[in-house]
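In: whatever this is, show me its structure:
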Amino acid sequence: MTDQSVEGLRARYGDRWRWLAVVTVVLGTMATVLSATVVNVALHDIMVEFGIGQGQVHWLATGFIAAMTTTMLASAWLLDRFGVRITLSAAMAMFTLISLFGGFAPTPETLIAARIGQGAMAGLMQPMGMYLVFRIFPADQRGQAMGIYGMGVILAPALGPVLGGFLVDQFHWRWVMFAPAPVTLLGVWMALRFLPTPRARPVHYPFDLAGMVLLGSAIALTLETLNRMQNWSGETARVAIQVAVVIGLVVGFVIRERRVKHPLIRLALLRQPVFLYATIGAMALGLALFGSTYLIPLFVQTALGFSATEAGLLMLPAGIVLGMVFPVAGRLADRKSARGLVLFGMVMFAGSAILFATTGALVGFFWLALWAVLGRIGIGFMLPALSTGALNPLPPEQLGAGSSTVNFARQLGGALGVNVVALTIEFGEHQQGLPTFSAFASAWWLVAVFVALAAVPVWKMRA
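Out: Here you go, the predicted model:
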């Protein structure tokens, strides 16, 4: 029988097996993050084909994000129970089947169900990469490895609109669902071949299902409430009731997590100042990444008249530059202060958001692409440093919980950021039913302010 332990893999492939393992988890990460963003350019065609409105179609994005954000926290239990090899390969296999099912969906209800299923599997896959890097790489190489892994996290949203626009314009919206399947199928083969099985696992403990139900319900209802607030007229009472229910769910979740022996979120980790500050920074990173990925295509298509393909191509230079920056930022994270690198990234991104906020109608493609590049450089410096800053101080037995918490915070920031940005645009100035430059400027200023405020706790991180 093939020895799939760390020692066996190192004996078979040498030290390069670590990088083969990183590539394996990058495939899963890219496929899942790509799926989270690529569907945005297909929403119009889906609405037309099924004859549905915004109130229903938004669940293709919101349902994915809510499921993904919630199931991320199950990854720590699955890692302890089954190990990274079985967990990741099974999640990739399920993601592949669900993607194919969604591509052939005959009704909007089945398509939404497929998107929720994709999100659930994506949430299980995303924390695996960070966990694996911090388990198999020594401390002085983790930043470099996170730089490579982080390319999957960051490049996918940058390239998603390009791929989505091409598939929708040249083929059919259903190809947006089919596209990730070959990648995750390859990932299943690589996971079974290159990922290790643990020699020993913790004593089995029960999964905090009640905690997940409470948290998942709170996240889904929060996103639904933010979406409903876009049409405030006549919804005041319902929104108020939903807000009260969300508060009750969150309070119930916190009470349970403080009492249960094996909680979904180990709140004790958040009592460590460096981990807490890095987690807040991760939320800001999620808001910056997903908020800008949502804003840029919508802005140039609505306000400047770009096509879906042109809007996607606008992000391509940013993706290429980010691919060059990430390995450099990862190496720096091994040698320099995490606090300094994150603050530099925040300044760069906030500057990019301000430039977009002050954009006029006559701005050219080149300048828009340049401002997107500046923002992605900032994001590129933030991710590896936040990961090393948060997880390096943790003992090995806490890495699973720590990585799932940091990933959860980043995804939650992205989920809330996209909805708050959409709400800001909706409340902004409109002409002939479309948001004006002023509405988009308000959204960009909001993103810049959020990132700037997150610099305060990041400043408190120790070098």
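
In: please count neighbours and contacts with C-alpha atoms only from this point.
Out: Noted.

In: how much space between the residue positioned nearest the centre of the chain and residue 182?
Out: Per CA atoms, centre = their mean, the C-alpha nearest to the average position across the chain is that of residue 411, at 4.5 Å. For residue 411, the distance to residue 182 equals 24 Å [CA to CA, to the nearest Å].

In: returning to that earlier point: and the residue nearest to the centre of the chain, how far is that from residue 286?
Out: On the measure of CA to CA, residue 411 and residue 286 end up 6 Å apart.

In: can you check residue 33 too?
Out: Residue 33 sits 12 Å away from residue 286 when distances are taken as CA to CA.

In: between these two, point out the one with more neighbours.
Out: Neighbour totals were compared for residue 33 and residue 286, and residue 286 leads with 27 against 24 (other CA atoms under 10 Å).

In: isn't that one up against residue 410?
Out: Yes. Counting by CA atoms under 8 Å, residue 286 touches residue 410, with 4.4 Å between them.

In: quick one, what contacts the closest residue to residue 195 other than its chain neighbours?
Out: Nearest in space to residue 195, with sequence neighbours left out and distances taken as CA to CA, 6 or more residues apart in numbering, is residue 85 at 5.2 Å. Going by CA atoms under 8 Å, 6 or more residues apart in numbering, residue 85 touches 191, 192, 195, 196, 197.

In: quick one: which helix or strand includes residue 85?
Out: helix 84-103 (DSSP states H and E).

In: report the distance from that helix to the chain centre.
Out: 18 Å (CA atoms, centre = their mean, to the nearest Å).

In: buried residues, the next helix or strand after that helix. List them.
Out: Following helix 84-103 in sequence order, the next helix or strand is helix 108-136 (DSSP H and E). Buried residues in helix 108-136, counting neighbours by 16 or more other CA atoms under 10 Å, are found at 108, 111-134, 136.

In: ditto for stretch 319-327
Out: Quick answer for stretch 319-327 (16+ other CA under 10 Å): 319, 321, 322, 323, 325, 326, 327.

In: to compare with the earlier structure, here is another sequence to fold:
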Amino acid sequence: MTSSTPSTDQGSGLDARTLKVAAVVVLGAIMSILDTTVVAVAQNTFQDVFNTSAANAAWTATGYTLALAAVIPLSSWATARFGTKNVYLTSLVLFVLGSILCAFAWNIGSLVAFRMLQGAGGGMLMPVGMMILTRAAGPERVGSIMAVLGIPMLLGPIAGPILGGVLIEFVSWHWIFLINVPIGILAIAYSAWILDGEEEKSKPPFDFVGLLLLSPGLAVFLYGVSSSNSEGTFMSAKVLIPMVIGAALIVSFVVHALRGKTPLLDLRLFRNRTLSITVVTFTFFLIAFFGASLLFPQYFIGVRGESTLMAGLLVAPQGLGAMLTMPIAGRMTDKIGPGKFVLTGIVLIAIGLGVFMFLGADTSYWLLGGALFVQGLGMGMSMMPMMSAALATLKAESVADGSTLVNVVQQTAASIGTAVISVILATNLKGLAAPTPSASASAFGDTFVVAVVLIVICLVPAFFLPRKKIAVATPVDENGEPVKAAPVMMH
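Out: Below you'll find the model as predicted:
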């Protein structure tokens, strides 16, 4: 199958070829994202089956996250060296192999080890998938194509608990991993057929120093962040020491990358004003989004006494709202720029989350469902337009670094968001004079205030996002200046 050049007709929608490529990436994204959330509902099951502590069981989630953080920075170099198709197929194979091994784990140690193998594969699925999509659609349609990728990204945190609850309750815990096997085999076969092969176009020198600084730095920093969940505070030595060490390694990488000629990750991309503004907005957005996503099911289960399955269903209106606005926002972002949509979306999210600041022990499910629906409308209008804005102004050769940057930010912000909100919630619950349902609901409401504040803060950088169509018909350099370039070719 030969490479194809994306259509330059900016008024047209996504062609059949591009949609086929999008289906490849969505299959991989579904597995990677669902597996993060499905395992979250299986923690008690792992404790019972393997006769282990909650702290040990939590490593099935933490180990996966650390493996993701370690391999994501390799994405840009790996695709330049081996090609996007080869890297993507290898990632799928590792993920499926890890899934099979997880299902046959004999103790908690083996399960954690196999989860890390899963993470090594899953870590590159999203950044490499974004590269494939961006190059397939061309910069003039990046908003539309990112809206396709956004569906599993937004629905994963909602569908994961539902799927996990169903499989654990009606089948067995093994199937939260085995469910990946048929999807993975389909994804591998379909990817091998649809994606275009390519000759190696470059053999960039491998930045060993950068790897030794960034990958361990991210992993150690996120280990410290995630440890705050079990410690209940950020002031513990178990939390502070790895966070400080990780942050020092990351800062050292920044200095190294800005001085080096071929760094593992090109941080000079931040000279692009639109990319910088988007990353700041995206960071606060994701911290609030993933933090709030943690609170919804905990409130329904811990305060209202619902099952995991019912809690997942009660959160579903958020996904329905996102599905309505995401395709429209994606197409319109390509035509009028992301600024107006992102600002409107953030306001809707703030309104929806604002309802949860006044939680009670018997707050109407209709009111909460409506608030989640409004929030979902905002999510669909803001999340993917932000990602589109980050990538649309990049030159073709910078897409790999841009995609990797976005995914590093996403993984880090998600971990920080869940940790910060978890600690705040734990502190609020500990401060209760009597843990009655009403008092507990108020503690959740006070925690949601933090999420609302973080979302409102997003309005400041989002105000500076482009409110007109981004000039991508002619590629732009890292300073945002138009340059002449050949059409973007699909990997």
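
In: sorry, back to before: tell me which of the buried residues of stretch 319-327 of structure 1 fall in helices.
Out: 319, 321, 322, 323, 325, 326, 327 (DSSP state H).

In: have a look at how far, on average, the helix or strand harbouring residue 296 of structure 1 is from structure 2.
Out: Element membership for residue 296 of structure 1 (DSSP H and E) is helix 273-302. In the superposition against structure 2, helix 273-302 of structure 1 averages 1.8 Å from its aligned positions (mean CA distance after the TM-score superposition for structure 1).

In: show me what the helix or strand following that helix is packed up against.
Out: For helix 273-302 of structure 1, the succeeding helix or strand toward the C-terminus, using DSSP H and E, is helix 308-314. Helix 308-314 of structure 1 is packed against helix 142-170, helix 273-302, helix 365-391, with contacts defined by 3 or more CA pairs under 8 Å, 6 or more residues apart in numbering; DSSP states H and E.

In: and the contacts of helix 308-314 of structure 1?
Out: Helix 308-314 of structure 1 is contacted from outside by 41, 159-166, 169, 296-297, 300-301, 365, 368-369, using CA under 8 Å, 6+ apart.

In: which PyMOL command selects the buried ones in the residues you listed?
Out: Buried members of the contacts of helix 308-314 of structure 1, defined by 16+ other CA under 10 Å, are picked up in PyMOL with:
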select buried, resi 41+159+160+161+162+163+164+165+166+296+297+300+368+369
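
In: so how far is the host helix or strand of residue 221 of structure 2 from its chain's centroid?
Out: Using DSSP H and E, residue 221 of structure 2 sits in helix 208-231. Taking CA atoms, centre = their mean, one finds helix 208-231 of structure 2 lying 17 Å from the centre of the chain it belongs to.

In: ok, back up a step: can you give me the buried ones in the helix holding residue 296 of structure 1?
Out: Those would be 274-300, 302, for helix 273-302 of structure 1 by 16+ other CA under 10 Å.

In: and for stretch 382-394 of structure 1?
Out: For stretch 382-394 of structure 1, using 16+ other CA under 10 Å, the buried residues are 382, 383, 384, 385, 386, 387, 388, 389, 390, 391, 392, 394.

In: is it possible to get a markdown table of those residues that adds distance to residue 435 of structure 1?
Out: Output for these, formatted as a markdown table (distance: CA to CA, whole Å):
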| residue | distance to residue 435 of structure 1 |
| --- | --- |
| 382 | 31 |
| 383 | 32 |
| 384 | 36 |
| 385 | 36 |
| 386 | 35 |
| 387 | 37 |
| 388 | 40 |
| 389 | 40 |
| 390 | 39 |
| 391 | 42 |
| 392 | 45 |
| 394 | 46 |
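
In: which residues touch stretch 220-231 of structure 1?
Out: 62-63, 66, 235, 239, 242-243, 246, 415-416, 419-420, 422-423, 426-427.

In: please disregard the earlier target; I meant stretch 240-249 of structure 1.
Out: Residues from elsewhere that reach stretch 240-249 of structure 1, judged by CA under 8 Å, 6+ apart: 214, 215, 217, 218, 221, 222, 225.

In: same question for stretch 195-211 of structure 2.
Out: The contact list for stretch 195-211 of structure 2, computed with CA under 8 Å, 6+ apart, reads 1-3, 21, 73-74, 77, 80-83, 85, 253, 256-257, 262-264, 490-491.

In: follow-up on the earlier one: got the angle for whichever helix or strand the residue nearest to the centre of structure 1 is part of vs helix 273-302?
Out: Assessed by DSSP H and E, residue 411 of structure 1 sits inside helix 399-427. Angle of helix 399-427 of structure 1 versus helix 273-302, following axes from the mean of the first three to the mean of the last three CA atoms, to 10 degrees, is 40 degrees.

In: which elements pack onto helix 399-427 of structure 1?
Out: The contact analysis (3+ CA pairs under 8 Å, 6+ apart) places helix 399-427 of structure 1 against helix 59-71, helix 75-82, helix 108-136, helix 209-228, helix 273-302, helix 365-391, helix 437-459.

In: alignment lookup: residue 443 of structure 1 to structure 2.
Out: Mapped onto structure 2 by TM-score structural alignment, residue 443 of structure 1 lines up with residue 447.

In: wait, what's in contact with its match?
Out: Here residue 447 of structure 2 is in contact with 357, 421, 424, 425, 428 (CA under 8 Å, 6+ apart).

In: can you tell me how far it is from residue 413 of structure 2?
Out: Distance of residue 447 of structure 2 to residue 413 of structure 2, given as CA to CA: 18 Å.

In: residue 392 of structure 2 too?
Out: Counting by CA to CA - residue 392 of structure 2 and residue 413 of structure 2 are separated by 22 Å.

In: among the contacts of stretch 220-231 of structure 1, name the buried ones.
Out: For the contacts of stretch 220-231 of structure 1, a burial check counting by 16+ other CA under 10 Å picks out 62-63, 66, 239, 242-243, 246, 415-416, 419-420, 422-423, 426-427.
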